[in-house]
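Peer 1: Sequence below, structure please.
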Amino acid sequence: MSRSRTALTPWLLVSPGALLFLGLVILPLILTVILSFHAYDHTTGIRNEFTLSHYATVLSDDYYLGIFWRTLRLAALTTLICAIIGAPEAYILSRMRDPWRSIFLLVIIGPLLVSVVVRAFGWSMLLGSTGLVNQTLQALGLGTVKLLYTETAIVIALVHVMLPFMVIPVWTSLQKLDPMVEAAAWSLGASHFTALRRVVMPQVSLGLLSGSLIVFGLSASAFAIPGLLGGRRLKMAATLVYDEYMHELNWPLGAAIAIIVLLANLVIMLAYNRMVEARARRTLG
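Peer 2: A predicted model of the protein is given here:
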């Protein structure tokens, strides 16, 4: 009797979270997939007929493919910039002592306490034609630069929003690294750059992997920032899905676009995951 209870205990502990995940993630995803195969008519609306026309339309239209390419390109660029900025920032943070470490950690996490919409409006005021950035450029005699409603504005805001999601995983990985290992490399004649490249970086590669996957996934599915800083003409995948659902009322087409974007993200993230893990295994043995 005790053995059967012991065997059931893990299942009983996991079941609440599993049911919540099933109801809030898996079930809506299944319903979205089913909806994407329904026919749609502009006069009668959604029809209970099976069709592949929505997927064929999306995958054969340069308009949709261009938006997908922009979404993945900006998400990859945001991830790269966050890695370039976030990894050194996490390294410096790990070498700080209290109370400065706690203060700067609060500075890094602090923006997460503010709504993404508020931060997007803040960037729109900074990057606008009469914003602080252009006023500074005019004061320096450089003229005005069109930043708002461009890809540059979207990337700047995405980096600001996503940077904590890169810093925290890398910093967590660095917390597991003994500082004496790096000091031992210095004592053996390695330069600071060599110690970082050969000792520190392999140890934090999994932290970089986690942060990159989070940043890429969130950037590719971002809605508020592209919607507010990209405008109506510069669309990304999330704003395209929103337009199909709310403006065109073509829910099956919007569902098809959402599923295609999800599959593309999964393929890219899984391939990147396997590549980084394979390199980590070769490096760390």
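Peer 1: alpha carbons only for contacts and neighbour counts from here, please
Peer 2: Will do.
Peer 1: and the gap between Leu142 and Ala258?
Peer 2: Distance, Leu142 to Ala258, by CA to CA, to the nearest Å: 42 Å.
Peer 1: what about the two, which has more around it?
Peer 2: Ranked by neighbour count (other CA atoms under 10 Å), Leu142 and Ala258 place Ala258 first, with 22 against 11.
Peer 1: Return the residues in contact with the more buried one.
Peer 2: 237-238, 241 (CA atoms under 8 Å, 6 or more residues apart in numbering).
Peer 1: Quickly find the element holding it.
Peer 2: In the assignment (DSSP states H and E), Ala258 maps to helix 251-284.
Peer 1: go on, Ala39?
Peer 2: Using DSSP H and E, the element containing Ala39 is strand 38-41.
Peer 1: by contact count, what packs against that strand?
Peer 2: strand 45-50, helix 251-284 (3 or more CA pairs under 8 Å, 6 or more residues apart in numbering; DSSP states H and E).
Peer 1: Residues touching the first one, excluding its own?
Peer 2: Pointing back at strand 45-50 there. 37-41, 250-252.
Peer 1: structure for this one too, so we can compare:
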Amino acid sequence: MKALRGYLLTGPAFALFAGLLILPLGLTLVLSFNVFDYNTGVDADAYTLDHYAEVFGDSYFYEVFFRTLWISALTTLLCVLIGVPEAYILSRMKAPWRSVFLILILTPLLISVVVRAFGWSLLLGADGLVNQAIQALGGNPVKLLYTPFAVVIALVHVMLPFMVIPVWTSLQRLDPLAEQAALSLGASQATVMRKVVLPQILPGVLSGSLIVFGLAASSFAIPGLLGGRRLKMVATLIYDQYLAELNWPLGATVAVLLLVLNLVVMLTWNRIIERRYKKALG
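Peer 2: Sure thing, here's the model as predicted:
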């Protein structure tokens, strides 16, 4: 009876989860196997592996996936390098400055990604403020917009709060007396950071990096607005297949492969960090 009560209590949540996540993913997977013809459209009663063969047999798709992978990885790395020290400094601040800077960190989340992308396009454009400053200093204009640099810097700006908050949360559980004890025993500040602080914040770094990588790899607005038509990422490629080419099965195939790639990278990274965390604590 207790087991039945548990199933009844979790039933609505599972139904919501299934309806909003499992069912759409399942339908997308089925769609990726449907036959498509430009004259007749999608044939829901016929199935084929041609779309997967097309993706795996065309170097263009490899190029797009590789670009998405390294841009997402670089974005994650920069967020770690910037976000971890930022979270550490934030955790050491006293009231009211801690609240003020926490609000400043979270403020970008209150603004639409599209608005922020347009803001960066104004800054990095040929006549933008950055090129105007370069020209004022006697230099020549630099092509910044529609380059990987523009996409990465905008993604870092958007994703940074998702790295800072998990690390800052981990630091809240760290006893400051542990650092003071290590320093009083003769350890250097670098040693304290490496052997006391870093092992404690690894779960936060793991959570933040997984969130940042997943969101960056599936990001659409920033690559679409700052990367342009030539700098394709997987999300913009899926958009083109669905709305420009109307080849829904091929778009679904690319979407499924992006999900699989994300899962492989994230599970591998999770395994590596967990091993280092256990080794550091052991």
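Peer 1: circling back to that earlier point, which among the contacts of Ala258 of structure 1 count as buried?
Peer 2: For the contacts of Ala258 of structure 1, a neighbour count by 16 or more other CA atoms under 10 Å gives the buried set as 237-238, 241.
Peer 1: Please identify the most buried of the helices and strands packed on strand 38-41 of structure 1.
Peer 2: Across those, averaging neighbours per residue (mean count of other CA atoms under 10 Å) puts helix 251-284 on top, at a mean of 16.
Peer 1: Next, the mean deviation of it compared to structure 2.
Peer 2: Once fitted to structure 2, helix 251-284 of structure 1 is off its aligned match by 0.5 Å on average (mean CA distance after the TM-score superposition for structure 1).
Peer 1: before we move on, what SS does Ile67 of structure 1 have?
Peer 2: What DSSP: H, G, I helix; E, B strand; the rest coil gives for Ile67 of structure 1 is helix.
Peer 1: List the contacts of it.
Peer 2: Ile67 of structure 1 touches 235-237, counting by CA under 8 Å, 6+ apart.
Peer 1: all helices in structure 1, in order from the N-terminus.
Peer 2: For structure 1, helices defined by DSSP state H occupy the ranges 2-21, 27-36, 53-60, 62-95, 100-109, 116-127, 132-139, 151-175, 179-187, 192-195, 201-220, 224-229, 237-242, 251-284.
Peer 1: Quick one: the ones you listed as JSON lines, columns for distance to Gly45 of structure 1 too.
Peer 2: Output for the helices of structure 1, formatted as JSON lines (distance: least, CA to CA, whole Å):
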{"stretch": "helix 2-21", "distance to Gly45 of structure 1": "31"}
{"stretch": "helix 27-36", "distance to Gly45 of structure 1": "12"}
{"stretch": "helix 53-60", "distance to Gly45 of structure 1": "14"}
{"stretch": "helix 62-95", "distance to Gly45 of structure 1": "22"}
{"stretch": "helix 100-109", "distance to Gly45 of structure 1": "45"}
{"stretch": "helix 116-127", "distance to Gly45 of structure 1": "32"}
{"stretch": "helix 132-139", "distance to Gly45 of structure 1": "47"}
{"stretch": "helix 151-175", "distance to Gly45 of structure 1": "34"}
{"stretch": "helix 179-187", "distance to Gly45 of structure 1": "63"}
{"stretch": "helix 192-195", "distance to Gly45 of structure 1": "62"}
{"stretch": "helix 201-220", "distance to Gly45 of structure 1": "29"}
{"stretch": "helix 224-229", "distance to Gly45 of structure 1": "26"}
{"stretch": "helix 237-242", "distance to Gly45 of structure 1": "17"}
{"stretch": "helix 251-284", "distance to Gly45 of structure 1": "9"}
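Peer 1: Run a quick neighbour tally on Phe220 of structure 2.
Peer 2: Neighbours of Phe220 of structure 2 using other CA under 10 Å come to 20.
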